[in-house]
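Peer 1: I'll drop the sequence and a predicted model, then ask my questions.
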Amino acid sequence: MDLGLTGKVAIVTGSARGLGAATARRLAQEGAKVVITDINAELAQATAKALQAEGLAAHCIVGDITKAADVQRLVDDTVAHFGGVHVLVNNAGAPRDRYLVKMSEDDWDLVMNVMLKGAFLATRAVMPRYIEQGWGRVINISSRAHLGNPTQANYSAAKAGLIGMAKALSLEEGRYGVTVNCVAPGFMETEMIQALPTYETIKEKAIAAQPVKRAGRPEDVADAVAFLASERASFISGEVLHVTGGRYG
């Protein structure tokens, strides 16, 4: 099925590894030109080079998604390099899990700044171009945690905030041919999760709690994003697509 992404330009924030890297690869495989952007310069550049080695159109721009000047440079450099911007995937995240009584202001602020402020800055930066061209896609990577998780008051609040932002912007921007949606992953086997000492226990509990009895893969999220970015999803906006193996609670 042709998703109509050939020639489109996509920015995926936090795409040096994990869900972001898988999403960038999937969009590029569909014919999009992708921008790998992350605060980790070494990993971001390696990911972009890996995609280029596969014959895919990829470019690396290093920056801090919480800084307005960096975000504006990201969009300007994307347009200068690829000639436009059509898809924004707000994927960047930074968990700082603590029980509330042990959660510092820095723990709260970091998560909010990277996820919510970063998504706000990036979406604000691309929107004038979307409006001018009469076409655009914003996909926020939320999480099943928007329903609430212990030790994740900050993370759950930020992920719920991304959903509220998407619903509000879908109402604001739909008249311009712009759709805004969310993907909410459940348990995913990413490098970050696999590196945890309690990984096997976390995986076992997650699979036991979901109807589909396997771990999620980054490619599962990437496929969902590619669909929402595509022409096939042009009449879908303000929605949350859960990629959780059927788990909601």
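Peer 2: Received the coordinates, thanks.
Peer 1: C-alpha only now, for contacts and for neighbours.
Peer 2: Fine.
Peer 1: roughly how far apart are the residue nearest the centre of the chain and G55?
Peer 2: Central residue of the chain (C-alpha atoms, centre = their mean): N91, 2.3 Å from the mean position. As judged by C-alpha to C-alpha, to the nearest Å, N91 and G55 stand 24 Å apart.
Peer 1: Report back the residue of this protein that's furthest from centre.
Peer 2: Distance from the C-alpha centroid of the chain peaks at V101, with 29.3 Å (C-alpha atoms, centre = their mean).
Peer 1: For the residue nearest to the centre of the chain, list the residues it contacts.
Peer 2: Residues counted as contacts of N91 (C-alpha atoms under 8 Å, 6 or more residues apart in numbering) are V12, T13, G14, S15, L19, G20, M115, N140, I141.
Peer 1: Next: V85.
Peer 2: So V85 contacts K8, V9, A10, I11, V75, T78, V79, V126, R129, Y130 (C-alpha under 8 Å, 6+ apart).
Peer 1: Which strand or helix spans it?
Peer 2: Using DSSP states H and E, no element contains V85; it sits outside every helix and strand.
Peer 1: Likewise for the one 10 residues further on?
Peer 2: Secondary structure assignment for P95, by DSSP H and E: no helix or strand.
Peer 1: For the nearest residue to P211 once chain neighbours are set aside, which three-state class applies?
Peer 2: Closest residue in space to P211, ignoring its immediate chain neighbours: G246 at 5.5 Å, by C-alpha to C-alpha, 6 or more residues apart in numbering. Here G246 is coil, with the state taken from DSSP: H, G, I helix; E, B strand; the rest coil.
Peer 1: take a look at this one as well, against the first:
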Amino acid sequence: MSAALITGGARGIGAAIALRLARDGFDIGLVDLAREACDPVAAEIEALGVRAHAAAADVSDLPACEAAVAEIAEALGAPTVLVNNAGLMREGTLRRSTVEDWRAAIDVNLAGAWNMSKAAQQGMRDAGTGRIVNLTSTGALGETGLSAYSAAKAGLHGLTKSLAVELGRFGITVNAVAPGLTLTPMIDGMSDRIGEGVDEMERTALAGIPMGRLGTPEDIAHAVSFFCDARSDFVSGQILYVTGGPKC
């Protein structure tokens, strides 16, 4: 049985991806800042009849990523699927943002994906097959007050396409899924920070969504699932927007 590693797997989109890939038959490695935060998701995964193992790591720290990949490989076998989902939001106009905001957004959202890909790629090369899926965002297209976040997510687009070229000869595909506003705990945190109610945020977002609803974590998980199996064997370097309508 192949193993899939999901960063930021303790809740929200990461947890939905982990459960979907478990239903697809993968053993699941979960990486989050705190190992115990993954326990509820791990229990759900094991109830589906596959194995789960959680490891703690800050994805902005390459040695921590290497240690987490090694721990999961020891427990489940070297992962042949990596989903770079871990991320954080930093809002603020250029005038109000801090250097710390910029560094946090880049270090977690962009460098974190590079670190985990670097840590996991050798196992995929050895296996002669692999899937890397990066979670980016419509924020990569630019939005007021999200310069650091947007820059990090746009960087993920370039990382995705470059790694697809570099790793393709080893049988590894690299793609990205770009959600729009999705119903996750991150919305609550963002709402608190910008002083706009969740309902108001949803109304604003819905005005631009032809399908008339916000995305769910499961919507994103289905798209990731496509990139992780044989249906996408000849698809690499692509950015799939999951937004209920065209975004680019």
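Peer 2: Thanks, I have it. All values reported here derive from a predicted model rather than from experimental measurement.
Peer 1: who wins for neighbours among the contacts of V85 of the first structure?
Peer 2: The residue in those with the most neighbours, by other C-alpha atoms under 10 Å, is I11 (32 neighbours).
Peer 1: L171 of the first structure versus that one, what's the distance?
Peer 2: For I11 of the first structure relative to L171 of the first structure (C-alpha to C-alpha), the value is 22 Å.
Peer 1: Repeat that for F235 of the first structure.
Peer 2: Relative to L171 of the first structure, F235 of the first structure is positioned 13 Å away (C-alpha to C-alpha).
Peer 1: the more surrounded of these two?
Peer 2: Just comparing F235 of the first structure and L171: by other C-alpha under 10 Å the higher neighbour count belongs to L171, 14 against 11.
Peer 1: The residue nearest to the centre of the first structure pairs with which position in the second structure?
Peer 2: Aligned counterpart of N91 of the first structure in the second structure: N85 (TM-score structural alignment).
Peer 1: which part of the first structure lines up with the longest helix along the second structure?
Peer 2: Longest helix in the second structure by number of residues, with DSSP state H as the criterion: helix 147-167. Mapped onto the first structure using TM-score structural alignment, helix 147-167 of the second structure covers residues 153-173.
Peer 1: ok, now which ones touch A24 of the first structure?
Peer 2: A10, V12, S15, V34, V35, I36, A222 are the contacts of A24 of the first structure under C-alpha under 8 Å, 6+ apart.
Peer 1: Serialize those residues to a markdown table and add fields for secondary structure.
Peer 2: Conversion of those to a markdown table gives the following (three-state DSSP):
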| residue | secondary structure |
| --- | --- |
| A10 | strand |
| V12 | strand |
| S15 | coil |
| V34 | strand |
| V35 | strand |
| I36 | strand |
| A222 | helix |
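Peer 1: pretty sure I202 of the first structure belongs to a strand, no?
Peer 2: No: the assignment for I202 of the first structure, made by three-state DSSP, is helix rather than a strand.
Peer 1: Now the residue lying closest to V126 of the first structure once chain neighbours are set aside: which helix or strand?
Peer 2: Closest residue to V126 of the first structure apart from its sequence neighbours, by C-alpha to C-alpha, 6+ apart: V75 at 6.7 Å. According to DSSP H and E, V75 of the first structure maps onto helix 68-82.
Peer 1: still on that earlier bit, would you list the contacts of N91 of the first structure in JSON lines and tack on distance to E105 of the first structure, secondary structure and neighbour count?
Peer 2: Below are these laid out as JSON lines (distance: C-alpha to C-alpha, whole Å; DSSP: H, G, I helix; E, B strand; the rest coil; neighbours: other C-alpha atoms under 10 Å):
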{"residue": "V12", "distance to E105 of the first structure": "28", "secondary structure": "strand", "neighbour count": "24"}
{"residue": "T13", "distance to E105 of the first structure": "24", "secondary structure": "strand", "neighbour count": "29"}
{"residue": "G14", "distance to E105 of the first structure": "23", "secondary structure": "coil", "neighbour count": "28"}
{"residue": "S15", "distance to E105 of the first structure": "26", "secondary structure": "coil", "neighbour count": "29"}
{"residue": "L19", "distance to E105 of the first structure": "27", "secondary structure": "helix", "neighbour count": "26"}
{"residue": "G20", "distance to E105 of the first structure": "27", "secondary structure": "helix", "neighbour count": "28"}
{"residue": "M115", "distance to E105 of the first structure": "16", "secondary structure": "helix", "neighbour count": "28"}
{"residue": "N140", "distance to E105 of the first structure": "24", "secondary structure": "strand", "neighbour count": "27"}
{"residue": "I141", "distance to E105 of the first structure": "24", "secondary structure": "strand", "neighbour count": "26"}
